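> No letters, just coordinates:
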């Protein structure tokens, strides 16, 4: 792998981190958000500083031959710790337990990083190696131990991540399970990366030459593993976001008949408040619900409790369940109120009405039921003898 093979994923991680920074600023106390940003930062740094051109430049700037080795190995340790902390916080649980486990992983890998630097300082690596340091110094005292130690750290992280993800995947379903299985696949590649490195080092110890495993194969495995894992982390979040948006648009459309009916109370209001076409589903739904509540407030003086009671009794008599009967009664009362409001724009006959309100104790779901009743043109049948919308006007 050459420079671009490292810099492209590093740039992708940097872009993702930049996208997350505003959220991090707003939710700095959220441990999950901090863990996500730490993972993106560490992944980007690993790819950037592991690139051969960067290795050469860092060695040149520091004036220390092979200084990049402990730097990259320490960054790999930090990346391993950030992965474990992220999965612990993502899974959740008691806050104190999550913090305790996260601190243990951070503390353990912090010690690991210090040991890597100490072993490098104790060893002697006078010949600069940009791509094959692991095998070139496989028999050098202290450098050898540093190489084994960093590979052990990567292996522990890979095995632990697979274990934690597997346990969690057995307890969940849907996109989260799929995401966890993809993460496991990614960390399997990371473990294979460590295995290839170990095999090359062991071959050197035995007098053989399997350097290609470390120099050519291992970087490819690491790159694939990182990208597959990133997909696993992102997939459940993206799919959940899409599912939430799809649900919000569904509710938005279901509320259409009720929204249009109430718009007759104040013509042009909804059109003037229309959002831009690229507005999020959640914002559009919030605006539609707000318009509906404004319309209900405008109709409040015209709500007739007797109308509501008659419609409710008629719906019950027809065999409707309680929720359905309540929605039919609310819709009948609302329809009558709209008629009264249109017939009395100056409010001259308000004294003849009661002060009932549509029962919306369950929030938007009640509004959806009322909207469905209006769409099905059930109001007229549920309130015989009272003014109802003509069939052509029922939305």
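Everything's here; your move. This structure is a prediction, so every number in the text was calculated from the model and none was measured.

> all contacts plus neighbour counts: C-alpha atoms, from now on.
Will do.

> Give me the buried positions along the longest helix anywhere in the chain.
Criterion DSSP state H: the longest helix present in the chain is helix 218-254. For helix 218-254, the neighbour count (16 or more other C-alpha atoms under 10 Å) marks 218-233, 235-236, 245, 248-249, 251-252, 254 as buried.

> and here's the other structure:
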């Protein structure tokens, strides 16, 4: 495998990391989010520093042959620690116990990392090996132990992570389950990577060199496949969750349309709400539409008639509506009647007469209530019947 074979999976995990960074900035205190971000950052670093061109550059810059080996192994150990910390946070439980266990795993792999550095310093690896260091130095004192130590740490983390994701996938559905299965598959490939490396090293111990290809060719390929599955597993739920959120926001904007059209022109801006930015987001458009609706209702308060609302509520109940829907229908009928009453009172006599009286309150307390009311305006037969009835007087 050449440089691009390493840089491509590094780019894939880096892309997943980029998707996670905004959420981390917003919720940096979330230990689970920090664990996922650390996992992706370390995965990106491992592939980048494992690429032969990067190995050559690091060795040349430091002047130490094979110094990239302990660097990559330490990154792999940190990657393993991040897997286990992620497992602890996903498992949940008391916050203090979770923090304590996370610190133990981090401390354990920090000790492994120090041991890797010490073993490399004690060993003798003068010949630079870009792709086959594990098998070339498989019988070299201290370097041999360094190789076994990093592979053992990677194996422990791979087993734990695959088990966690598979167990978690049995408890959830949808895209989250698909993502977890992808992540578990990725870690199973990581275990296959460690197995290929161990097999090649064990073969060298027995005097065989015909299995070196498992370490130099097969293992890096397995690692690339693992990175692809892992990146997809992290990106899939996040990307589709964002798409779902976008669709839900636009759906809310569209469903508020009937109520907004009913009340537009009543507020202080006469239905022409000034845009706060040149290219408003979907959230801002929904907020503006809700603001227009509330402004229109403020203008209608003196014309709201509780008797009209009570009659509409009773009619909606007789029509088979549940309590929430019946309240929405009643509010919609009262708003419709108030719009007509205001149109029949161009001089604003009701404003002078009812200025001291508190206005009747709608049942709606949030966007969902406004959406129910808006949908009732379009679909409720009770509202349709009220529209064709005689205009109520404003008293």
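That came through fine. These figures come from a predicted structure and were not determined experimentally.

> quick one: the residue nearest the centre of structure 2 and residue 249 of structure 2, what's the gap?
Centroid-nearest residue in structure 2, with C-alpha atoms, centre = their mean: residue 238, separated by 3.8 Å. Residue 238 of structure 2 sits 17 Å away from residue 249 of structure 2, going by C-alpha to C-alpha, to the nearest Å.

> residues making contact with the strand or helix carrying residue 90 of structure 1?
Following DSSP states H and E, one finds residue 90 of structure 1 within helix 68-91. With contacts defined as C-alpha atoms under 8 Å, 6 or more residues apart in numbering, helix 68-91 of structure 1 is touched by 31-32, 35-36, 38-39, 42-43, 45-46, 49-50, 55-56, 58-59, 98, 101-102, 105-106, 109-110, 112-113, 116-117, 120, 133, 150, 153-154, 157-158, 160-161, 164-165, 168.

> try 6 Å this time
32, 35, 39, 42, 46, 55, 102, 105-106, 113, 117, 157 (C-alpha atoms under 6 Å, 6 or more residues apart in numbering).

> Might you quantify the distance of it from its chain's geometric centre?
The chain centroid and the centroid of helix 68-91 of structure 1 are separated by 21 Å under C-alpha atoms, centre = their mean, to the nearest Å.

> Check stretch 147-167 of structure 1 too.
How far stretch 147-167 of structure 1 lies from its chain's middle: 25 Å, per C-alpha atoms, centre = their mean.

> List the buried residues of that stretch.
Of all the residues in stretch 147-167 of structure 1, those buried under the rule 16+ other C-alpha under 10 Å are 147-155, 157-159, 161-162, 164-166.

> now do stretch 164-179 of structure 2
For stretch 164-179 of structure 2, burial by neighbour count (16+ other C-alpha under 10 Å) applies to 164-166, 168-169, 175-179.

> Map residue 40 of structure 1 across to structure 2 for me.
Taking TM-score structural alignment, the alignment pairs residue 40 of structure 1 with residue 40 from structure 2.

> Give me the three-state assignment for that match.
helix (DSSP: H, G, I helix; E, B strand; the rest coil).

> Residue 140 of structure 1: neighbour count?
For residue 140 of structure 1, the number of neighbouring residues by other C-alpha atoms under 10 Å comes to 14.

> and what of residue 102 of structure 1?
22.

> Mind telling me what element it is part of?
helix 95-122.

> And the match of residue 40 of structure 1, how far from residue 110 of structure 2?
Relative to residue 110 of structure 2, residue 40 of structure 2 is positioned 18 Å away (C-alpha to C-alpha).

> Show me which of those two is the more surrounded one.
residue 40 (27 against 16).

> residues contacting that one?
Applying C-alpha under 6 Å, 6+ apart, one finds that residue 40 of structure 2 lies in contact with 13, 17.

> mind running it again at 10 Å?
The contact partners of residue 40 of structure 2, by C-alpha atoms under 10 Å, 6 or more residues apart in numbering, come to 10, 12-18, 20, 46, 79, 82-83, 227, 230-231, 234.

> Going by neighbour count, which of these are buried?
Counted by 16+ other C-alpha under 10 Å, these give 10, 12-17, 20, 46, 79, 82-83, 227, 230-231, 234 as buried.

> returning to what we had before: quick check: the gap between the residue nearest to the centre of structure 2 and residue 16 of structure 2.
9 Å.

> so what sits against both of these two?
Each of residue 232 lies in contact with both residue 238 of structure 2 and residue 16 under the rule C-alpha under 10 Å, 6+ apart.

> picking that back up, tell me the angle of the helix holding residue 90 of structure 1 relative to helix 218-254?
Here the directions of helix 68-91 of structure 1 and helix 218-254 differ by 30 degrees (axes from the mean of the first three to the mean of the last three C-alpha atoms, to 10 degrees).

> Please work out which residues of structure 2 line up with stretch 146-161 of structure 1.
The aligned range for stretch 146-161 of structure 1 in structure 2 is 146-161, by TM-score structural alignment.

> The matching stretch: how far from the chain's middle?
28 Å.

> now swap in stretch 175-184 of structure 2 and tell me
Distance, centroid of stretch 175-184 of structure 2 to centroid of chain: 13 Å (C-alpha atoms, centre = their mean).

> Contacts only, for residue 354 of structure 2.
Here residue 354 of structure 2 is in contact with 301-303 (C-alpha under 10 Å, 6+ apart).

> and with 8 Å instead?
residue 302.

> and what of residue 128 of structure 2?
Applying C-alpha under 8 Å, 6+ apart to residue 128 of structure 2 gives the contacts 65-66.
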